[in-house]
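A.B. asks: Let's see this in three dimensions:
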Amino acid sequence: MELRRVQYFVAVAEESHFGRAAARLNMAQPPLSQQIKLLEAEVGVQLLHRTTRKVELTEAGRRFLERAREILAAVDSAVVEANEVASGTLGRIAIGFTGSATYDLLPSFVRAVRADLPGIELDIHGEMLTPRQVAALLDGTLDLAFLRPPVRSPQIEVRVLRREPLIAVLPTQHPLAASDKVRLSDLADDPFITYPSHNRSVVYDAVLDTCQHAGFVPATMHEVAETSTLVSFVAAGLGVALVPASVQHLQITGAAYLPLAGTTSEVELALATRADEPSPLVARVRARAEGLIGGGRRLPPNR
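C.D. replies: Okay, the predicted model is just below:
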């Protein structure tokens, strides 16, 4: 069934007159009448009663008019939605967040996207370590990732959003917990709670390098994958930890956050997508994220 014939029928039904409908459609009356006859033949029933003065709908025609209007409205909606998808203002996007960004950046980012891009559905994955996010970007599970560089894959484009210092997390009953700052060397005898080792966490390597620069390697290390678990372990008195400064947005009773004295060790937070990502939706959300945090610096592949 041709859509234009449905449009012609609606015009005739609403005008109750072939002449007025033809004028509305900017066409001659004879071809309009012919198209309506072809539509009736296609449907298999008479839709209109014709007289010399007016046109009336049959019972079948009244029902067909209801459905015809729904069809035309659905087509109009489909056109609008297709344009919104093409412009990146409608669709669904999967986004991963590294642990610290889950508690710091995620809430403000979600609020900003929902306010500015209400047609976009966010599929959020929190507490993801960098290697897992990279794998998810490559297999299409994620479209966008907030992670910690370095990322050694030419298939991933990485843009650094900010740098932040490492800070200490101590149990509140720790002798140094009430200090304004803490020297890392003063924690050398404490057990450490860390993110996973063996290239599973960028922050693990940063923590280990920072401790080595302070003259020691933690004698005891307990590894956990999630930031909330790590801070909870510290609060329980199982050890101390070094975390990115944004983790202090996660407030857990029994844990105290302190800046480090005598060190400026920092880690980066970056926004990653697949290289040459064609999706206008991803581009629009990425631009919103960069605007929220303040731009970014693109890193070359295999950094």
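A.B. asks: For the rest of this, base every contact and every neighbour count on C-alpha atoms.
C.D. replies: OK.
A.B. asks: Give me the spatial nearest neighbour of Gln248, chain neighbours excluded.
C.D. replies: Leaving aside its sequence neighbours, Gln248 sits nearest to Tyr257 (C-alpha to C-alpha, 6 or more residues apart in numbering; 6.4 Å).
A.B. asks: buried sites along the helix or strand the one you found falls within?
C.D. replies: For Tyr257, the host element (DSSP states H and E) is strand 255-261. With burial defined by 16 or more other C-alpha atoms under 10 Å, the residues of strand 255-261 counted as buried are Ala255, Ala256, Tyr257, Leu258, Pro259, Leu260.
A.B. asks: Please apply the same query to stretch 288-298.
C.D. replies: Buried residues in stretch 288-298 (16+ other C-alpha under 10 Å): Arg288, Ala289, Glu290, Gly296.
A.B. asks: What is the nearest of those to Pro171?
C.D. replies: The shortest approach to Pro171 among the buried residues of stretch 288-298 belongs to Ala289, at 34.0 Å (C-alpha to C-alpha).
A.B. asks: ok so that closest one is a helix residue?
C.D. replies: Yes. The assignment for Ala289 is a helix, going by DSSP: H, G, I helix; E, B strand; the rest coil.
A.B. asks: does it really touch Val110, like I thought?
C.D. replies: No. Under the criterion of C-alpha atoms under 8 Å, Ala289 is not in contact with Val110, lying 9.6 Å apart.
A.B. asks: about what we covered before: and the residue nearest to Gln248, what is it in contact with?
C.D. replies: Ile167, Ala168, Val169, Leu170, Ala177, Gln248 (C-alpha atoms under 8 Å, 6 or more residues apart in numbering).
A.B. asks: Second input sequence below; structure requested for side-by-side comparison:
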Amino acid sequence: MADSIDVKRIRHLVLLSEELHFSRAAERANLSQTAFSRSIQTLEADLGVRLFDRDTRSVTLTAAGRQLLARGRELLGSAGRLVAEANHIAKADGGELKFGAGMMAANLYLADTLTTLRRRIPKLMMKVEVNHWHHLIHQLEQEQIEFFVAYTCDPGRLSDPRFAITLLPAKPTSIFCRGDHPLVQQQAPVTREQLLDYPWSSVLFDEVAPARLRDLLDLPEGTSAPLALGCNDLQLLRSTTLGSDSLLFTWRAWLEDDLRSGALRDVGALLQPGFPGGGCNIASAIVCHAGRTLSPIARQAIELISASAGLPLPPG
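C.D. replies: You can find the predicted model right below:
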């Protein structure tokens, strides 16, 4: 077994594990198939284990390959952070930052954060993946982003020991409808059961969202909110709500102008009985790998996001 490993060959291991096809993996590595195959063979010789089983028709990871793949991804992530930190030290006006955000976090926190980072570090390259928690966790595990800030409908995920998770202050959330919606015009109080008579819209949350909404509305077991439209385009959600009888479940802040004008109404405030606990709030969380040192730029971004969310920063 060799005393040192070429990081490029670790990247080739990851590429082949993703493609399970030598030609496609070699193309992604900008190598000929022969050179790529030789790189994998050399890595196997250096490690002293067979990483892939291959024949004329298929390529599959061996048990050893699967076990070492996670470490390989971690090594590539560490190498990337090392390069990013060195770039930041060498020239304070550049570097690269890759992170993720849920739709609510992107709407509430990122405009100020990205503007400040751009002003501080003019040549900084930023890549922001906007998606829901489940997708962003996968991106973090694959070392494709350094951290993310998002909301999850599953409280159990907030105690995952693999990650360092910082909750941000919760934001008011409710169910909204157009100003002349039948639920608003009726004389009687709005009941939870009536909400089920209309299609619902929402940003894309994770797969447990229907069950959590059922709990929020205290609906019978086996009943779920009729989520008919999931979309990460806020203006599309707004326009479909204004133009139809659909109900919109979302955080309140981005609809304030429409609520003040009467174009939209907070139907959640009309519920009798109201939300359990007297209100509905959801909180995003900042998530990164536990026990890892973030790059200086990522630390700056997290400080700015925390400040934008109103989270007190530790002294010093």
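A.B. asks: Structural similarity score between the chains, please.
C.D. replies: The TM-score (TM-score structural alignment, normalised by the length of structure 1) is 0.57; 214 aligned residues with a C-alpha RMSD of 4.0 Å.
A.B. asks: Please state the offset of the strand holding Tyr257 of structure 1 from the chain centre?
C.D. replies: 32 Å (C-alpha atoms, centre = their mean, to the nearest Å).
A.B. asks: One more: stretch 157-165 of structure 1?
C.D. replies: Mean-position distance between stretch 157-165 of structure 1 and its chain equals 18 Å (C-alpha atoms, centre = their mean).
A.B. asks: which one's the longest helix in structure 2?
C.D. replies: For structure 2, the helix with the greatest residue count under DSSP state H is helix 63-90.
A.B. asks: Mind jotting down where the helices sit in structure 2?
C.D. replies: With helices called from DSSP H, structure 2 shows them at 7-19, 22-28, 33-47, 63-90, 103-120, 133-141, 182-185, 192-195, 209-216, 234-242, 256-261, 296-309.
A.B. asks: How about the residue positioned nearest the centre of structure 2: what's its closest non-neighbour residue?
C.D. replies: Geometric centre of structure 2, nearest residue: Leu136, 3.3 Å, by C-alpha atoms, centre = their mean. In space, and not counting its chain neighbours, Leu136 of structure 2 is closest to Gly100: 6.3 Å by C-alpha to C-alpha, 6+ apart.
A.B. asks: I'd like to know how far the one you found sits from Ala106 of structure 2.
C.D. replies: In this view, Gly100 of structure 2 and Ala106 of structure 2 are 9 Å apart by C-alpha to C-alpha, to the nearest Å.
A.B. asks: May I see the buried residues of stretch 158-170 of structure 2?
C.D. replies: For stretch 158-170 of structure 2, the neighbour count (16+ other C-alpha under 10 Å) marks Leu158, Phe163, Ala164, Ile165, Leu167, Leu168 as buried.
A.B. asks: Same check on stretch 89-103 of structure 1?
C.D. replies: 89-103.
A.B. asks: hmm, back to that, ok, and the most crowded of the contacts of Tyr257 of structure 1?
C.D. replies: Counting neighbours by other C-alpha atoms under 10 Å, the top entry in these is Leu170, with 31 neighbours.
A.B. asks: need the longest strand for structure 2.
C.D. replies: Ranked by residue count under DSSP state E, the longest strand found in structure 2 is strand 171-178.
A.B. asks: can you redo the contacts of Tyr257 of structure 1 as a markdown table with distance to Gly215 of structure 1?
C.D. replies: Listed next are the contacts of Tyr257 of structure 1 as a markdown table, based on distance: C-alpha to C-alpha, whole Å:
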| residue | distance to Gly215 of structure 1 |
| --- | --- |
| Ile167 | 17 |
| Ala168 | 16 |
| Val169 | 19 |
| Leu170 | 20 |
| Ala177 | 21 |
| Gln248 | 26 |
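A.B. asks: of all the residues you listed, which comes closest to Val10 of structure 1?
C.D. replies: Using C-alpha to C-alpha, Gln248 is the member of the contacts of Tyr257 of structure 1 that sits closest to Val10 of structure 1, with 62.7 Å.
A.B. asks: Residue in structure 2 paired with the closest one?
C.D. replies: Under the alignment (TM-score structural alignment), Gln248 of structure 1 pairs with Leu255 in structure 2.
A.B. asks: can you tell me how far the closest residue to Gly215 of structure 1 other than its chain neighbours sits from Ala11 of structure 1?
C.D. replies: Take Gly215 of structure 1 and drop its neighbours on the chain: the residue closest to it by C-alpha to C-alpha, 6+ apart is Ser185, 7.1 Å away. As judged by C-alpha to C-alpha, Ser185 of structure 1 and Ala11 of structure 1 stand 83 Å apart.
A.B. asks: With neighbour numbers in mind, choose between those two.
C.D. replies: Neighbours per residue (other C-alpha under 10 Å) separate Ser185 of structure 1 from Ala11, with Ala11 holding more: 20 against 16.
A.B. asks: On the secondary structure side, give me the element for the more buried one.
C.D. replies: Going by DSSP H and E, Ala11 of structure 1 is part of helix 3-15.
A.B. asks: What range does that helix cover in structure 2?
C.D. replies: By TM-score structural alignment, helix 3-15 of structure 1 lines up with nothing in structure 2.
A.B. asks: buried sites along that helix?
C.D. replies: Arg5, Val6, Gln7, Tyr8, Phe9, Val10, Ala11, Val12, Ala13, Glu15.
A.B. asks: what would those look like in a markdown table with distance to Gly126 of structure 1?
C.D. replies: Formatted as a markdown table, the buried residues of helix 3-15 of structure 1 follow (distance: C-alpha to C-alpha, whole Å):
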| residue | distance to Gly126 of structure 1 |
| --- | --- |
| Arg5 | 51 |
| Val6 | 49 |
| Gln7 | 49 |
| Tyr8 | 53 |
| Phe9 | 53 |
| Val10 | 51 |
| Ala11 | 53 |
| Val12 | 56 |
| Ala13 | 55 |
| Glu15 | 57 |
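A.B. asks: What does Ile137 of structure 2 correspond to in structure 1?
C.D. replies: Under the alignment by TM-score structural alignment, Ile137 of structure 2 pairs with Val134 in structure 1.
A.B. asks: show me what contacts that match?
C.D. replies: Residues near Val134 of structure 1 by C-alpha under 8 Å, 6+ apart: Ala145, Val151, Ile156.
A.B. asks: what's the answer for Leu195 of structure 2, then?
C.D. replies: Leu195 of structure 2 makes contact with Leu247 under the criterion C-alpha under 8 Å, 6+ apart.
A.B. asks: if I look at the counterpart of it in structure 1, how far off is Gln212 of structure 1?
C.D. replies: Matched to structure 1 by TM-score structural alignment, Leu195 of structure 2 sits across from Ala188. According to C-alpha to C-alpha, Ala188 of structure 1 and Gln212 of structure 1 sit 10 Å apart.
A.B. asks: This completes my enquiry, with thanks.
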